[in-house]
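Undergrad: pasting a predicted model and its sequence here:
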Amino acid sequence: MNSLEDRIEAAPQDFRVLTGDRPTGPLHLGHYFGTLRNRVRLQRRGVDMFVIVADYQVLTDRDVAERLGETVDGLLLDYLAAGLDPDATTVFTHSAVPALNQLLLPFLSLVSVPELQRNPTVKDEIQHSRQSSVSGLMFTYPVHQAADILFCKGNLVPVGQDQMPHIEVTRTVARRFNERYGPVFPVPEGLLSIAPVLPGTDGRKMSKSRGNAIALSSTPDETARLIKSATTDADRTISYDPERRPGVSGLVQLAALCLDREPDDVAAEIGDAGSAALKRTVTEAVNEFLAPMRERRAAYAQDLGFVRDLLRRGNARANEFADQTLQEVRVAMGTVY
């Protein structure tokens, strides 16, 4: 059987992607190399793309969603700067599609409490939660994601390996609904990302919450300051050895990704010039890589009316799909009176 990538290449029109982000702050280079670049690739192949701005899901691990409108605007600008085409990709907000959220009730009836308790991604979310106790929203997070994916009949979900348990919940919900009520939903496939985990400026995984991330919206000077403060070590000879030298290797990897080169080649070129030379190389590579994104972002930021209209149009299309799917669900369940 052909691989999933082969099938996408041969018939991109057969696939619909659902992916997205929680609007909790600026997207960074880890997001770009981990997910955004892949979204743009699939979009250009002709895959139907739905990207959800998961504003309701901001509340899974915090009591309130602060400055949400401003954060959503920033997220849209990051999408456009990264290359998402508003004429080819449907971007919409969770809260603007009521029929999507109505799917949650029948979907919850298809999943047991022990199944949710065993979900490793839920366990991880709970462990890192900012809340003093676990909310029902957090506990049912995987079923919310199933509704996000299935409302538009999404059958392809780009994910990292750590997110595969969520896809398994969605696959379970789709299969059980179809078995109980008749064929309504596709059983989606997870498209595993081949992107490496990108370390931040401290050698740990790049993350907004750790303060070690280089935002796509950062200025050249901000980028230079972040890289200058990055963790290295006392060994003057630069090498790529993630296990032994996480700080140095993270910087080498970042430069390599931006330059589209192999990390070992970048390290060998710097040689014994030391960490200062490494940081100069990384700064130049990152700023050159981000330059066209910064230019696009600045242009779109001059017309936030256009950016918000993109979201309105996306919300309208998402609602059309959600209303149709909910009607199919009602017919299948016998709840049309």
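TA: All right, it came through fine. Numbers count the residues shown, from 1 in each chain.

Undergrad: for the rest of this, base every contact and every neighbour count on C-alpha atoms.
TA: Fine.

Undergrad: how many neighbours does residue 184 have?
TA: Neighbourhood size, residue 184 [other C-alpha atoms under 10 Å]: 17.

Undergrad: do you know how far residue 60 is from residue 211?
TA: Distance of residue 60 to residue 211, computed by C-alpha to C-alpha, to the nearest Å: 21 Å.

Undergrad: more neighbours: the two, which one.
TA: Taking neighbours as other C-alpha under 10 Å, residue 60 and residue 211 compare with residue 60 leading, 23 against 12.

Undergrad: quick one: stretch 174-183 to chain centroid distance?
TA: Offset of stretch 174-183 from its chain centre (C-alpha atoms, centre = their mean, to the nearest Å): 28 Å.

Undergrad: and here's the other structure:
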Amino acid sequence: MDSFSALSERMPALRSSISSDPSRYRILTGERPTGQLHLGHYVGTIRERVRLQDAGVETLVIIADYQVITDRDTAGAFRENVYSAVLDYLAAGIDPGRSTIFTHSAIPELNQLFLPFLSLVTEAELHRNPTVKAELLASGRALNGLLLTYPVHQAADILFCKGNLVPVGKDNLPHVEVTRTIARRFNEKYGEVFPEPEALITETPELPGLDGRTMSKSYGNTITLAMNEDETAQRIRKAPTDSERTITYDPDSRPGVSALLDTASVCSGRTPQDIADEVGSQGSGALKALTTEAVNEHLRELRQRRAALVAADAAEALCSGNDAARQIAGETLEETRAAMGMLY
């Protein structure tokens, strides 16, 4: 049995533990603000954060702006992307009175933990991380130091608040393992300070973009949460399909058609095959109309709440969240320095 299968088998017991005693857990989760949040973010992670928050789990949501500069030219859009993400969170149901929303760059005490953590991993371990490899390949550039140490930054993000639960998809499990390794090595060397966080595998599969490829702003295949209904309809009308009239679900042979079926499925709660059977020989036009209605209906209330928000709401949520995160980070840094014998 591989490690993912073994971890998956532990999920029912973990979810039962969360349900019976949510106060035992503190979650760290978040995104890099590389662009506007989209439907994939919402169904993949944001809905789960709201559910856990509402269940009573202490939730911290990081907008990892420092991590964007590892390989992407998005400096001019930082503020726009960060504020847009906060508005999406608020509209989706993240409550700044119960959850902490903060930015990476605003918490210097968090980033100070990076130095001792960096001493606990080897260069070879960093090179083996699959996300580092993937980001290097996607960037097409030489490996810079910040990208190489990206997993250590993520460990600092999780451990600064002593997070003991990290919602992740299968692809991000290696980051949790790096974090567990760093926590264990620090505790062995300096004394017990950090928990070894558990991964909470998200149940929603990765949603493909409208063309069947990975959802990406650069591909133009996303439905962002900030879009209105007409913009959504226009984006779906432009989605590539094929010349075969009868609609069938076949991701390998019919990626465009299948991506639309997947999109309609996550928004309607029906299976892709059931939707394909309903559309049948009506063709891609009928499929796009059905998908548009499913998406717009699913996001209607969120978008109404988002339209009622203004930039000041995002600023207020960030201000209070950054203050709270700095308080937590300061206490953890003090404890870390004390364990290392560095209080002078």
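TA: That came through, no problem. All figures in this text were calculated on a predicted structure; none of them were measured in a lab.

Undergrad: residue 322 of structure 1 corresponds to which position in structure 2?
TA: The alignment partner of residue 322 of structure 1 in structure 2, by TM-score structural alignment, is residue 329.

Undergrad: helix, strand, or coil at that match?
TA: helix (DSSP: H, G, I helix; E, B strand; the rest coil).

Undergrad: spit out the contact partners of it.
TA: Applying C-alpha atoms under 8 Å, 6 or more residues apart in numbering to residue 329 of structure 2 gives the contacts 107, 109-110, 160-161.

Undergrad: now residue 116 of structure 1: which helix or strand?
TA: Here residue 116 of structure 1 sits within helix 113-118, counting by DSSP states H and E.

Undergrad: what range does that helix cover in structure 2?
TA: Using TM-score structural alignment, helix 113-118 of structure 1 pairs with 123-128 in structure 2.

Undergrad: quick one: that stretch to structure 1 mean distance?
TA: Its aligned residues in structure 1 lie a mean 0.7 Å from stretch 123-128 of structure 2 after superposition (mean C-alpha distance after the TM-score superposition for structure 1).

Undergrad: ok, how many other residues are close to the residue opposite residue 176 of structure 1 in structure 2 once aligned?
TA: Residue pairing (TM-score structural alignment): residue 176 of structure 1 is matched to residue 185 of structure 2. With neighbours defined by other C-alpha under 10 Å, the count for residue 185 of structure 2 comes to 18.

Undergrad: check residue 78 of structure 2 too.
TA: Other residues close to residue 78 of structure 2 by other C-alpha under 10 Å number 17.

Undergrad: just the one 10 residues further on next, same as before
TA: Neighbour count for residue 88 of structure 2, taken as other C-alpha under 10 Å: 26.

Undergrad: when you align them, which residue in structure 1 goes with it?
TA: Taking TM-score structural alignment, the alignment pairs residue 88 of structure 2 with residue 78 from structure 1.

Undergrad: that match against residue 29, yeah?
TA: No. Applying C-alpha atoms under 8 Å as the test, residue 78 of structure 1 and residue 29 come out as separate, 10.8 Å apart.

Undergrad: joint contacts of these two?
TA: With C-alpha under 8 Å, 6+ apart, residue 78 of structure 1 and residue 29 have common neighbours residue 216.

Undergrad: against residue 264 of structure 1, how distant is residue 102 of structure 1?
TA: Per C-alpha to C-alpha, residue 102 of structure 1 is found 51 Å from residue 264 of structure 1.

Undergrad: rewinding a little: what's the spacing between the match of helix 113-118 of structure 1 and its chain's center?
TA: 23 Å.

Undergrad: tell me where the stretch 151-300 of structure 1 has helices.
TA: Secondary structure of the stretch 151-300 of structure 1 (DSSP state H, counting those that start in this stretch): helices located at 164-181, 220-228, 246-259, 263-270, 274-301.

Undergrad: just want to check the distance between the nearest residue to residue 295 of structure 2 once chain neighbours are set aside and residue 118 of structure 2.
TA: The shortest distance from residue 295 of structure 2 to any non-neighbouring residue, by C-alpha to C-alpha, 6 or more residues apart in numbering, is to residue 267 (5.7 Å). Residue 267 of structure 2 sits 42 Å away from residue 118 of structure 2, taking C-alpha to C-alpha as the criterion.

Undergrad: rewinding a little: which ones are touching the closest residue to the match of residue 176 of structure 1 other than its chain neighbours?
TA: Among residues not flanking residue 185 of structure 2 along the chain, residue 120 sits closest, at 6.6 Å (C-alpha to C-alpha, 6+ apart). If you count contacts by C-alpha under 8 Å, 6+ apart, residue 120 of structure 2 has them with 182, 185-186.

Undergrad: hang on, the earlier thing: could the helices of the stretch 151-300 of structure 1 go into a markdown table alongside distance to residue 334 of structure 1?
TA: Formatted as a markdown table, the helices of the stretch 151-300 of structure 1 follow (distance: least, C-alpha to C-alpha, whole Å):
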| stretch | distance to residue 334 of structure 1 |
| --- | --- |
| helix 164-181 | 9 |
| helix 220-228 | 57 |
| helix 246-259 | 53 |
| helix 263-270 | 58 |
| helix 274-301 | 47 |
